[in-house]
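Peer 1: Sharing a model that was predicted from the sequence below.
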Amino acid sequence: MRFLLIEDNKQLASAVVDRLMLDGHVVDHAPDIQTAHDFRSTTVYDLILLDIMLPDGDGRSFLAACRNQDSRTPVIVLTARSEVADRVGMLDLGADDYMVKPIDFSELEARCRAVLRRRGGEARNLLTLGDVQFDSKSGTLSVGAHTVQLRARELRLFEVLANAPDKVFAKASLVDQLVSYDEDVSENAIEVYVGRLRRHLHGSGVKITTIRGLGYKLEVA
């Protein structure tokens, strides 16, 4: 998943980015509202983590602008404000969840998973595709009685493909969802991750098919 973190505290932002990237997420960091708008103009995000007090304005104006544009990207607000009126106000503006600083990273990860499941219409971490089970929380892939622990980018790549079976994803699109602006990763890396997933899926009714000249899609027998 690709996240946008809008936070002006460099130390907190670095800690959040490092933690979420350990989970295999791609995280772009915007220290102010203008940078966040610039990022959103060129990139589609799965989730936005939004601070309120920013150098060039109030995070609420950014949230309002997103919702006025009919953006359905989930937004979790991160703020030091704990008053009920503040929480209610942010939720009424269109925030999907709200966390008061200081942030517990385990709770943040759980809230991200919960918000993404709700937005995708899923109630659980477990996804079943034919004879394959995928647990996004534990990062495991099970084929029959055999279970493997996926590496971070394998996990996120399978998550992207598995949430849209039969949809063709171009390599460039997959790179965009798996790699942040700060990283230099070529499209060839996607071939490596796909190869690893194919080995894990060997013998199952789930396969990742190459569509020549277009990209990859996941198929369930």
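Peer 2: On my side now, so go ahead. Residues are numbered from 1 along each chain as shown.
Peer 1: drop to CA atoms for contacts and neighbour counts, all remaining ones
Peer 2: Noted.
Peer 1: Contacts for the strand or helix carrying residue 113 next, please.
Peer 2: In this structure, residue 113 is located in helix 105-120 according to DSSP states H and E. With contact meaning C-alpha atoms under 8 Å, 6 or more residues apart in numbering, helix 105-120 is reached by 16, 19-20, 46-47, 74, 76, 96-97, 99, 123-125, 137.
Peer 1: OK, contacts around the residue sitting nearest the centre point of the chain?
Peer 2: With distances taken as C-alpha atoms, centre = their mean, residue 1 lies nearest the centre of the chain, 2.5 Å away. Each residue near residue 1 by C-alpha under 8 Å, 6+ apart is listed here: 24-26, 45-47, 156, 160, 177-178.
Peer 1: let's bring in a second one:
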Amino acid sequence: MRLLLVEDEVEMARALSTVLVQNSHVVDHMTLLEHAREALRSKVHDAVILDRQLPDGDGLILLREMRDAGDKTPVIILTAHNAPGDRVGGLDDGADDYLGKPFLADELMARLRAVVRRSESYTSQVFTGGNVSIDLDHQELMVNGEVVTLTRREMLVLQLLVKRAGKTVLRGTLEEAVYGYDDEIQSNALDSHVSRLRRKLADADASVTIHTIRGIGYLLKGE
């Protein structure tokens, strides 16, 4: 998933980003409401993790703006403002979940999976076809019952191709899913990820293959 993290504390943001990346997510980090608003206009994020006490205002302001505009992107409030009244107010303003600091990383990951599952855009996160099983919730690919190890970006590529299996996925759409705003993208980086992923599928005798649609993108097909 591609996540928008709105957090102004540098150390907290760095720790959060590390955990999220380790769980195979792409993270766009913003420290101001103003910049978060700009990021949300891109419509590329699957969920938002939002602090409240930000330099240019309360994160709830952004949350209300999102809901008033009809933006239903799942939002988890992650904040030190954790009194019962704060939690009630945040949930009433449209938050999908509200978690106080300090928190356990595993709990945040579980809550993130839960709010995305409850979202209107959620579809089954388990893909099976032939001898292939892909559990996107747990970031696991199995072929013939054996786990095939993928890098984070290989899994992100596979995740989007699986969700759109049988349809061509544009290069630009894949790059949006794999790279954050701050990532440096080499001209052939995406092709390299796809090439390695294709080789791993072939080496495992997977019954799905990735086809190149020259000049357009890629297509995942079952054999």
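Peer 2: Nice, thanks for sending it over. Quick caveat: nothing in here was measured; it's all calculated off a predicted structure.
Peer 1: quick one on the thing from earlier: without its sequence neighbours, what residue ends up closest to the residue nearest to the centre of structure 1?
Peer 2: Nearest non-adjacent residue to residue 1 of structure 1, counting by C-alpha to C-alpha, 6 or more residues apart in numbering: residue 25, 5.1 Å away.
Peer 1: Can you report how many residues lie near that neighbour?
Peer 2: By other C-alpha atoms under 10 Å, 23 other residues sit near residue 25 of structure 1.
Peer 1: cool, and the one 10 residues further on?
Peer 2: Residue 35 of structure 1 is flanked by 13 other residues according to other C-alpha under 10 Å.
Peer 1: thinking again about what came up before, can you pick the most crowded of the contacts of residue 1 of structure 1?
Peer 2: Using other C-alpha under 10 Å as the neighbour criterion, residue 26 leads the contacts of residue 1 of structure 1 with 27 neighbours.
Peer 1: coming back round to it: in this structure the residue nearest to residue 1 of structure 1 contacts residue 176, no?
Peer 2: No - counting by C-alpha atoms under 8 Å, residue 25 of structure 1 sits too far from residue 176 to count as a contact (11.3 Å).
Peer 1: all helices for structure 2, in order.
Peer 2: Per DSSP state H, structure 2 carries helices over the ranges 10-22, 33-40, 59-68, 84-92, 105-118, 152-163, 171-178, 189-203.
Peer 1: TSV please, covering those helices and showing distance to residue 218 of structure 2.
Peer 2: Shown next, in TSV, are the helices of structure 2 (distance: least, C-alpha to C-alpha, whole Å):
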stretch	distance to residue 218 of structure 2
helix 10-22	24
helix 33-40	26
helix 59-68	33
helix 84-92	40
helix 105-118	26
helix 152-163	8
helix 171-178	7
helix 189-203	9
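Peer 1: so which of these gets nearest residue 217 of structure 2?
Peer 2: helix 171-178 (4.6 Å; C-alpha to C-alpha).
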